[in-house]
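S.K.: structure, please.
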Amino acid sequence: MTTTPTALHPAQKRILTVLVAAQVLSGAGLAAGITVGALLAQEMLGSTGLAGLPSALFTIGSAAAAVTVGRLSQSSGRRAGLATGYAAGAAGALGVVAAAATDSVLLLFVSLFVYGAGTATNLQARYAGADLAAPHRRGRSVSTVLVATTLGAVVGPNLVEPTGWLAEAWGITPLAGPFALAALAYGAAAVVLWVMLRPDPLTTAKALAEDEAESGDQDRSGEPEVSGYTLHLVLGAGVMVITQMVMVAIMTMTPVHMQHNGHSVGAAGLVIAVHIGSMYLPSPLSGILVDRFGRLPLATASGVTLLAAGLLAAFAPPQSVPLLAVALGLLGLGWNFGLVAGTAIITDTVPLATRAKTQGTVDVAIAVSGAGGGMASGMVVAVGSYGLLSVAGGVIALAIVPAIFFATRQQKAVPVSS
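M.R.: Okay, here's the model as predicted:
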């Protein structure tokens, strides 16, 4: 069982402010690979079937980084883990620019892998927001960190064309421009966290827990009872794994689908901006809902929303940018519901002694599922269609609902220890 302050810790507001500042910056870096990664690979490799490879590479890199960031955070605190992760993401983004300038496919692959560290760190930051939060405010604390990503993530895709012009001025493909922006954004986020994330939220929470244990004055009155540790851990991770896989698969191929139907890179950037905004902007609402009504109802809403997104993306006329934007908006919203609910379940369940390490392991599973979704997406579209990919994704997402039903029945069958 976790031990967390039941009242607002005096450092929590400062910690959230610093995390918000870093997430605003990192959002722009996160958007680069999403918006033009598939298009850059298609241009350099000359194959639509491999267009999902960048997404797969930086999500595999994200998986590797999640382990490193989680373990470093567990041993040295969130400040060290998060700052290191963003610095690696900045280095990877610079590598992508260099790969485009030298037309080196090998350097592109390696750099996209390293670039994934930024994605992993962007997600790991949400856990830092919950370290010192009271149990009844965990959802809102997580959502505060998530929503901060919105500004940079929405602005980033809309800078595709301006950064492309800058890249052209350097004599390289315009599709490398957003990665130059990503390097600057991730680097700035690393500096902000390294300099300003004091006191460290995780090490402070562990110190408080030790003090309470020594004084025998632990108060868990605000802590939700958890029966069946493994069941809750698997459920929380499963919700996030499924939502990530479905979201990445459909999102990755949307710019390619639009380009094949005559839309400009700017139009694709607009749709992705709507999508990323929907991934993060509803976070305050999600936080309130998960704290007020519980983790499982919001997780259920995630599966249903992703099904609606997949069906709309599949059957929307390819010429309709507004309908594709709505579909990708629903895709982002469903992902947000799943991430907030799953994060709250994991944080409720995992003790402080292993919290960051376990969270890192969970995020590995999330990243691997995203890598699988990204890699499979190009292949499915190449042999089938974007519509087939979207419908299949929606149906897979709906599997969350019976999983929650099963978990609820199992929880009722397990007696809660007094």
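S.K.: going by C-alpha atoms from here, please, whenever you check contacts or count neighbours.
M.R.: Will do.
S.K.: tell me which helix or strand the nearest residue to A399 once chain neighbours are set aside sits in.
M.R.: Of all residues not flanking A399 in the chain, G303 sits nearest, at 7.2 Å (Cα to Cα, 6 or more residues apart in numbering). G303 is part of helix 295-315, with elements assigned from DSSP states H and E.
S.K.: next, the buried residues of that helix.
M.R.: Neighbour counts over helix 295-315 (16 or more other Cα atoms under 10 Å) mark 295-296, 298-315 as buried.
S.K.: which secondary structure elements does that helix contact?
M.R.: Helix 295-315 sits against helix 229-260, helix 283-293, helix 321-349, helix 386-397, helix 400-413, with contacts defined as 3 or more Cα pairs under 8 Å, 6 or more residues apart in numbering; DSSP states H and E.
S.K.: so the longest one versus helix 321-349, what angle?
M.R.: Yep, that's helix 229-260 we're talking about. 160 degrees (axes from the mean of the first three to the mean of the last three Cα atoms, to 10 degrees).
S.K.: what about helix 229-260, distance to the chain center?
M.R.: 10 Å (Cα atoms, centre = their mean, to the nearest Å).
S.K.: which parts of whichever strand or helix holds A185 are buried?
M.R.: Using DSSP H and E, A185 falls within helix 177-196. Of all the residues in helix 177-196, those buried under the rule 16+ other Cα under 10 Å are 177-194, 196.
S.K.: same check on stretch 7-27?
M.R.: For stretch 7-27, the neighbour count (16+ other Cα under 10 Å) marks 12, 15-27 as buried.
S.K.: among those residues, which lie within helices?
M.R.: Using DSSP state H, the members of those that fall in helices are 12, 15-27.
S.K.: just put the residues you listed in TSV and tack on distance to A90.
M.R.: Below are these laid out as TSV (distance: Cα to Cα, whole Å):
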residue	distance to A90
Q12	27
I15	23
L16	23
T17	22
V18	19
L19	18
V20	18
A21	17
A22	13
Q23	14
V24	15
L25	12
S26	10
G27	12
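S.K.: need the max-distance pair from those.
M.R.: Q12 and G27 (21.9 Å; Cα to Cα).
S.K.: this one next, for a side-by-side:
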Amino acid sequence: MKSLPKNVWVLTLGLALMMSASSLVVFVGGLVGTMLAPSDNLATLPVAAIIVGTALATVPVALLMKRFGRRMTFLSIIAFSILVSLLAAYSIHIQSFYLFCTSLALIGISVASLNQFRFAAMESVSSDQIPKAASTVLLGGIAAAFIGPEIAVRGKELLSASFTGSFVLLAFLFVFGFIILSFYQNVKINKEEKDSPGRPLTNIIKQPIFWTAVLCAMMGYAVMSFIMTATPVSMHVMDGHSLEDTKWVIQSHIVAMFLPSLITAWIINKIGVTKMMLTGILAFAICIGIAYSGHHVGHYWGSLVLLGIGWNFLFIGGTTLLPQAYHANERFKVQALNEFMIFGTQAVAALSAGLVVHSLGWENMLITTIPLLVIPLAAILKNRPA
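M.R.: All right, here's what the predicted structure looks like:
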């Protein structure tokens, strides 16, 4: 198979640096929330804020890319994110919980842009390289899994208020990301194809392949976000495990989200996307079983690793299937709808995680995720994508 073009590697390296914003917020958002929030039930609101911001920004970001091109949109949003990272640092410094949540919601605009990297990579390659391009870009998340929590810890005491320095360091990562993304080049498409309005969205969403792709990615993200958001609160705040152990579990989880991308293209070629996504649902089920069985560090670690693997198989599976539902000139509106549905559902999951884990406890919270896994399972078994 021919090598991947420069665009894919630029996007991979850029994602490695800037997706650190997500892993940083997942790691410290609930901890800063616990310090600043007026109520324990609001402790995970900062984590939910970045996800809500992502969900709300998905459609506007896609429309900006359609109007101005991917490159200009990427660079403009990264520049904006440098300022927002500093705003987050300032909000901690002045002990403003709601300003902190607002700044994280604005960082969600950056995350919405980063989530378009996989589509930009897929557009840069031939159809036979789509699974490899999508999985390669997501490999950048492995580095992000370490960089985000690492700058969180190193920046915690860098300035007077805990974790203020962490977001200052994040601003520097966005600076480097801006430099890297300046090497990205827009992909040219046929003028006739570009000018054609394409099919109405109502016709596109009637396709079974569209719903299989969206439901697998959507429910996979919702379950992953729900459990992941609640983990630092349950593990560190409620069970009293150390910050280092909590960091290790979150880092391991995020590595497990992206490390399988080394072989997912190979898995798709060998067993097909259907079996890979079914394996992802099985990984989620085992994850819930392990997490339910105890509160030791090993239980958290094992369950969060499987949570990451399950997410990877469902998310990449859905991402690989989605282009089968649209033509090139329809891509922005379909991608925008796909992203809004995925991250809107994820936002609901993240918003409710803190309340549910405090109200029902860790075990009962886990049980509530089981019906969500039945939805993609039913879609896969009914439609049987190739």
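S.K.: separation between the corresponding residue of structure 2 for V114 of structure 1 and A49 of structure 2?
M.R.: Matched to structure 2 by TM-score structural alignment, V114 of structure 1 sits across from L106. Using Cα to Cα, to the nearest Å, L106 of structure 2 is found at 8 Å from A49 of structure 2.
S.K.: just say helix, strand or coil for the residue most central in space within structure 1.
M.R.: Geometric centre of structure 1, nearest residue: L123, 4.6 Å, by Cα atoms, centre = their mean. Here L123 of structure 1 is helix, with the state taken from DSSP: H, G, I helix; E, B strand; the rest coil.
S.K.: how about it, what's its partner in structure 2?
M.R.: So L123 of structure 1 corresponds to N115, using TM-score structural alignment.
S.K.: ok, now T349 of structure 1?
M.R.: Match for T349 of structure 1 (TM-score structural alignment): A325.
S.K.: run a quick neighbour tally on the spatially closest residue to that match that is not a sequence neighbour.
M.R.: Among residues not flanking A325 of structure 2 along the chain, F210 sits closest, at 5.5 Å (Cα to Cα, 6+ apart). Residues contacting F210 of structure 2 under the criterion other Cα atoms under 10 Å number 20.
S.K.: ok, the counterpart of F210 of structure 2 in structure 1 - contacts?
M.R.: Under the alignment by TM-score structural alignment, F210 of structure 2 pairs with L233 in structure 1. Residues in contact with L233 of structure 1 (Cα atoms under 8 Å, 6 or more residues apart in numbering) are 345-346, 349-350.
S.K.: spit out the contact partners of the counterpart of A283 of structure 2 in structure 1.
M.R.: Taking TM-score structural alignment, the alignment pairs A283 of structure 2 with T305 from structure 1. By Cα under 8 Å, 6+ apart, the residues touching T305 of structure 1 are 330-331, 333-334.
S.K.: dump these to a markdown table, plus neighbour count and distance to V364 of structure 1.
M.R.: As requested, the contacts of T305 of structure 1 are arranged in a markdown table below (neighbours: other Cα atoms under 10 Å; distance: Cα to Cα, whole Å):
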| residue | neighbour count | distance to V364 of structure 1 |
| --- | --- | --- |
| L330 | 26 | 25 |
| L331 | 31 | 21 |
| L333 | 28 | 22 |
| G334 | 30 | 20 |
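S.K.: dump the residues you listed to CSV, plus distance to G393 of structure 1.
M.R.: Converted to CSV, the contacts of T305 of structure 1 look like this (distance: Cα to Cα, whole Å):
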residue, distance to G393 of structure 1
L330, 13
L331, 10
L333, 15
G334, 12
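S.K.: which residues in the stretch 51-200 of structure 2 form helices?
M.R.: Assigned by DSSP state H, counting those that start in this stretch, the stretch 51-200 of structure 2 shows helices spanning 70-93, 97-114, 117-123, 130-138, 140-155, 164-181, 191-195.
S.K.: on that earlier part again, how far off centre is the helix holding G303 of structure 1?
M.R.: That offset, for helix 295-315 of structure 1, works out to 17 Å (Cα atoms, centre = their mean).
S.K.: so how much does that helix differ from structure 2 once superposed?
M.R.: On superposition with structure 2, the average gap between helix 295-315 of structure 1 and its aligned counterparts reaches 1.7 Å (mean Cα distance after the TM-score superposition for structure 1).
S.K.: what's the angle between that helix and helix 138-155?
M.R.: Using the same axes, to 10 degrees: helix 295-315 of structure 1 against helix 138-155 is 20 degrees.
S.K.: measure how helix 295-315 of structure 1 sits relative to helix 283-293, angle-wise.
M.R.: Using the same axes, to 10 degrees: helix 295-315 of structure 1 against helix 283-293 is 140 degrees.
S.K.: what about K247 of structure 2, distance to V255 of structure 2?
M.R.: 12 Å.
S.K.: I should have written H93 of structure 2 there, sorry.
M.R.: Here H93 of structure 2 is placed at a distance of 31 Å from V255 of structure 2 (Cα to Cα).
S.K.: out of the two, which sits in the more crowded spot?
M.R.: Using other Cα under 10 Å, the more surrounded residue of H93 of structure 2 and V255 is V255, with 22 against 17.
S.K.: quick check: closest non-adjacent residue to the equivalent of L56 of structure 2 over in structure 1.
M.R.: If you follow L56 of structure 2 across to structure 1 using TM-score structural alignment, you land on A64. Spatial nearest neighbour of A64 of structure 1, excluding adjacent residues (Cα to Cα, 6+ apart): V364 at 6.9 Å.
S.K.: could you report the neighbour count for that neighbour?
M.R.: Going by other Cα under 10 Å, the residues that sit close to V364 of structure 1 add up to 25.
S.K.: S227 of structure 1 too?
M.R.: The number of residues packed near S227 of structure 1 is 17, by other Cα under 10 Å.
S.K.: for the one 4 residues further on, same thing?
M.R.: Around L231 of structure 1 there are 15 other residues, counting by other Cα under 10 Å.
S.K.: cool, and the one 10 residues further on?
M.R.: Residues lying near V241 of structure 1 (other Cα under 10 Å) number 24.
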